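> based on what follows, work out the 3D shape:
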Amino acid sequence: MHSVRQAPRVTIVRGDGVWVWDNTGHRYFDGTASLWYSNVGHGRAEIVDAISHQLGTLEAYHGFGDFATEPALRLAEEIAQRAPMDDGKVFFTSGGGDSIETAVKMARSYFAANGQPDRTVLLHREHSYHGMHGWGTALSGMPPNRVGEPFAPDVVQVPHDDAAELDRIIGTLGPERVAAFFCEPVIGAGGVIVPPKGYIEAAAQVCRRHGVLFIADSVICAFGRLGYWFGIERFDVRPDLIVFAKGVTSGYLPLGGVVAARHVAAPFWDRPGTVFRHGQTYSGHPAACAAGLANIAILERDGLLDAALKLEGPLLERLESMTDHPLVDHARGGVGVLGALELESGHLARSPSLPAQLMQVVRRRGAIIRPMGTALGFSPPLVTTEEDLDFMTDAVRAGLDEVYRTT
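Predicted coordinates for the structure are as follows:
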């Protein structure tokens, strides 16, 4: 707040495809898809029309108890059909943070309903990011996000890349106390960290062996970002719960949710009197669900999941082409349309604000990128072309050169 109090605002007023414009007329390549979510790009008239039509028919109505709206029912069916689980049940929320809160409560309620109320411990990985609500902050593996902790009891951090250590920690805690393990298929805001080969699969096996729920946090990784509907399919894992948001509407309206596997939903779905007492006012908002339906139709019609798989290599190549720069240590990526440039530690030690400096300079050259602790982050829309990537790369390299000359 202090740093932007007197700084000039960058007021974004318009978007089209991979480009956005500010109120002074400057154009920027949206190298972050805003906050990871503009998967189909800006200015999609089909989504706007779907929202407008729904608002003209029924602007809003809640989905509590036995109430429902047609867009929510249709979108739930579309999502359940694509989820990597049998007979999945969809619980809508208003966004990613709400969805993490829902998944926590759902996991603990599942065990309580099955006579295991002591299974309350939640596991998360180093560098993890699960939103900024109460439980999301408690589950954060990013130290700057944890100022003022502890936020919640029974939360334990595990290494981000060691399934054997996950197994040991569960054994030490006692499996009878552990409810769930939260796992981003690719760690996003924590630095774009691709899992080591075999890690996700091994971690899922550890959870199965101990009866711990495997929760895939696919808020960033879903709806094409990793080239699959939820990202976790890429690792041939069938999770117990999937958390989604962002790309479900490509940000055109706020929406999120949790997909529960049949066995997790069963206590509440099948047993009279076993109620999951939870929900947000705008859960399953009909206009947001209409946006989701139109968004999914675009992803399928335009082949954007396949496009993402084809784009991930060229994106990594562009990032790796900059690793010869004195300010850059290495590049990360290659799994989905997201990547990072880790900055050289010596320069970071002398100038901790280096990522923010670079973001500002690159933005002046027409590309929006994301400062991420010790790195620069990239997650352009799935409609990005290789020519767009070249533009972004030129802007970043020029920014690196400019900052290096002044350090």
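> drop to CA atoms for contacts and neighbour counts, all remaining ones
OK.
> now the most centrally placed residue in the chain: how far from residue 23?
By CA atoms, centre = their mean, the chain has its centre lying nearest to residue 220, at 1.8 Å. According to CA to CA, to the nearest Å, residue 220 and residue 23 sit 28 Å apart.
> next, the structure of the following sequence, for comparison with the previous one:
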Amino acid sequence: MTTPAEAIRHLWTHKTQDHPWLSDEELVVDRAEGVWVWTERGHKLMDAFAGLAVVNVGHGRREIAEAIAEQTVRLAYYPTTRQFSNRPAAELAAKLATLTPGDLDLSMFAVSGSEANERSMQIARHYWLARGKPDKHKIVSFHGGYHGATMGTYAICGIPRMAAAYAPLQPAGFVKCTAPHPFRDRGDGTDAQLVERRARELSEAIVHEGPDTVSAVILEPVLSSGGFIMPPIGWLSAVRAVCDELDVLMIADEVITGFGRTGRWFAVEHDGVVPDLMSVAKGITSGYVPLSASIARRRLAEAFPDDTTQENVHPNTYAAHPVACAAALANLQIMEKDHLVANAAAMGARLLGGLTDALRGVRVVGEVRGRGLLVCVDLVAPDGSGQPLDQEMVASLDRREWDRGAIIYARGSVLRLAPPLCITPEEIDTLVDLVAATVRELDRDLVK
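Model prediction:
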């Protein structure tokens, strides 16, 4: 029998096969419960990033496991690609219609967040075709945005290092704009003035392309992979106004922010905005089984022709998978029963306040910011220039924090935290102590 260290050499992750961490058997996660995980060697760690901002209800929830087992025995799989459906999928779609804002009440299911965003763009395209406006095909996205790892979502990716390899394969029809970043744009006026300027730039970009050629604007309420960039409240409302004025659809990518992560069921609710399409994944099942959805306003579907001989959005083999939908229903029941959305708001405020106090005066800390349980520390050079801290220095925080007993996500110039929404006040205080100690250690090392 091979050891975990030997077996992992055959697992092709997104890291290169000679990545130094891959040879460490300590990195094989064996089990998890609540906000804690244990490695094969028994090392206990706080999961301060909920996997990848996925496990909203926490690890080891038996209610979800039991729902999965029961549905697997009853009906493990049947396609919804033709005339068929299944009860968990129908019940989940109905449940989502009660949770989502406004008239977002039709769900098209897929497997991953990438696919959900692909679906949203495809629905937008077919909507305009059905409306007799075939020239409306362009998609506007934002620098710093990330929407998935398919060819289509790489085309709208605003992080060059992620998408550069695929640029030669991408067709025309994708436009990038800039979202407000209050920390990096500081000195450029008030938040309201910054929102107004970026909204004007968005409008000008669409007018330049020709509104009759633009299908949709897609954006993350919080630009997560771009560095937990949190545009001011009012930004989403401004984008909604631009889209309405220029007859363009608005797609909200809530793959990370959805299902309580920001202290509301969906992050667009902070602005009181209803997008035309909303992509969700991750927290819909808390990662117990992969599932995603593109949720549309009914008026979009009503524009589609009834003629079944016409091509619309193509089906997916695993769409509306009954086991995944059963897991989602159990997951949402836990979220409501345990009041996890309210807990995310309260614990997010505690985490943000605790880190702000604990890191005050630390030279490498440029800003601590957060929205619900998306909280980050934006790190800067210790020379007072305000420039982003060296990326290798920031990346070293992952291992430093691991050695202290927590799993975080440090990339670019930003240390990111997104623990499960079930985290307790005591666990928040522990996390504050762990992160503050690690950042202060880095600060001391850099100024020796």
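> circling back: need the counterpart of the residue nearest to the centre of structure 1 in structure 2.
Under the alignment by TM-score structural alignment, residue 220 of structure 1 pairs with residue 256 in structure 2.
> which element is that match on?
If you go by DSSP states H and E, residue 256 of structure 2 is not part of any helix or strand.
> how close does it sit to residue 44 of structure 2?
For residue 256 of structure 2, the distance to residue 44 of structure 2 - CA to CA - is 25 Å.
> before we move on, the earlier item: what's the match of residue 220 of structure 1 in contact with, if anything?
By CA atoms under 8 Å, 6 or more residues apart in numbering, the contact set of residue 256 of structure 2 is 53, 54, 224, 280, 281, 282, 283.
> likewise for residue 341 of structure 1?
Residues in contact with residue 341 of structure 1 (CA under 8 Å, 6+ apart) are 319, 323, 328, 329, 330, 331, 332, 375, 376, 377.
> tell me the counterpart of it in structure 2.
With TM-score structural alignment as the criterion, residue 341 of structure 1 lines up with residue 377 in structure 2.
> tally of neighbours for the residue nearest to that match when sequence neighbours are not counted?
Distances taken as CA to CA, 6 or more residues apart in numbering place residue 368 nearest to residue 377 of structure 2, at 4.6 Å, with adjacent residues excluded. Counted with other CA atoms under 10 Å, the neighbours of residue 368 of structure 2 add up to 20.
> residue 368 of structure 2 contacts residue 355, doesn't it?
Yes. Counting by CA atoms under 8 Å, residue 368 of structure 2 does reach residue 355; the two are 7.1 Å apart.
> now do the shared contacts for those two.
Here residue 368 of structure 2 and residue 355 have no joint contacts, going by CA under 8 Å, 6+ apart.
> isn't residue 345 of structure 2 right next to residue 372, touching?
Yes. Between residue 345 of structure 2 and residue 372 a contact is recorded at 4.7 Å, counting by CA under 8 Å.
> tell me the contacts of residue 295 of structure 1?
With contacts defined as CA under 8 Å, 6+ apart, residue 295 of structure 1 is in contact with 40, 47, 248, 249, 250.
> over to residue 373 of structure 1?
Here residue 373 of structure 1 is in contact with 191, 355 (criterion: CA under 8 Å, 6+ apart).
> from residue 224 of structure 2, how far out is whatever residue of structure 2 lines up with it?
For residue 373 of structure 1, the aligned position in structure 2 is residue 412, judged by TM-score structural alignment. According to CA to CA, residue 412 of structure 2 stands 12 Å off from residue 224 of structure 2.
> again with residue 281 of structure 2
14 Å.
> between these two, tell me which one has more neighbours.
Each of residue 281 of structure 2 and residue 224 has its neighbours counted (other CA under 10 Å); residue 281 has more, 30 against 20.
> that one reaches residue 255, doesn't it?
Yes. The criterion here is CA under 8 Å, and residue 281 of structure 2 meets it with residue 255 at 4.8 Å.
> joint contacts of the two?
The contact lists of residue 281 of structure 2 and residue 255 share residue 113, where a contact means CA under 8 Å, 6+ apart.
> show me what residue 24 of structure 2 aligns to in structure 1.
By TM-score structural alignment, residue 24 of structure 2 lines up with residue 8.
> secondary structure class for that match?
Put simply, residue 8 of structure 1 is coil when judged by DSSP: H, G, I helix; E, B strand; the rest coil.
> circling back: identify the farthest-apart pair in the contacts of residue 295 of structure 1.
Within the contacts of residue 295 of structure 1, 47 and 248 form the most distant pair, 11.8 Å apart (CA to CA).
> quick one, which of those two is more surrounded?
Per other CA under 10 Å, whichever of residue 47 of structure 1 and residue 248 has more neighbours is residue 248, with 34 against 24.
> hmm, the more buried one is touching residue 288, no?
No. Residue 248 of structure 1 is beyond contact range of residue 288, at 9.5 Å (criterion: CA under 8 Å).
> give the other helices and strands that whichever helix in structure 1 runs longest contacts.
Scanning structure 1 for the longest helix, with DSSP state H as the assignment, gives helix 386-406. Packing partners of helix 386-406 of structure 1 (3 or more CA pairs under 8 Å, 6 or more residues apart in numbering; DSSP states H and E): helix 304-320, helix 354-364, strand 367-368.
> check the mean deviation of that helix from structure 2.
Compared with structure 2 after the fit, helix 386-406 of structure 1 shows a mean deviation of 2.2 Å (mean CA distance after the TM-score superposition for structure 1).
> if we can go back for a sec, looking at structure 2, which of the contacts of residue 341 of structure 1 hold up?
Using both residues aligned by TM-score structural alignment, their matches' CA atoms under 8 Å, structure 2 keeps these contacts from the contacts of residue 341 of structure 1: 328, 329, 330, 331, 332, 375, 376, 377.
> closest one of those residues to residue 91 of structure 1?
Once CA to CA is applied, the member of these that ends up nearest residue 91 of structure 1 is residue 377, at 30.6 Å.
> helix or strand: which one has the closest one?
Going by DSSP H and E, residue 377 of structure 1 is in strand 375-378.
> ok, residues contacting that strand?
Counting by CA under 8 Å, 6+ apart, residues outside strand 375-378 of structure 1 touching it are 31-32, 191-192, 338-343, 355, 359, 369-371.
> how far out from the middle of the chain is it?
Centre-to-centre, strand 375-378 of structure 1 and its host chain are 15 Å apart (CA atoms, centre = their mean, to the nearest Å).
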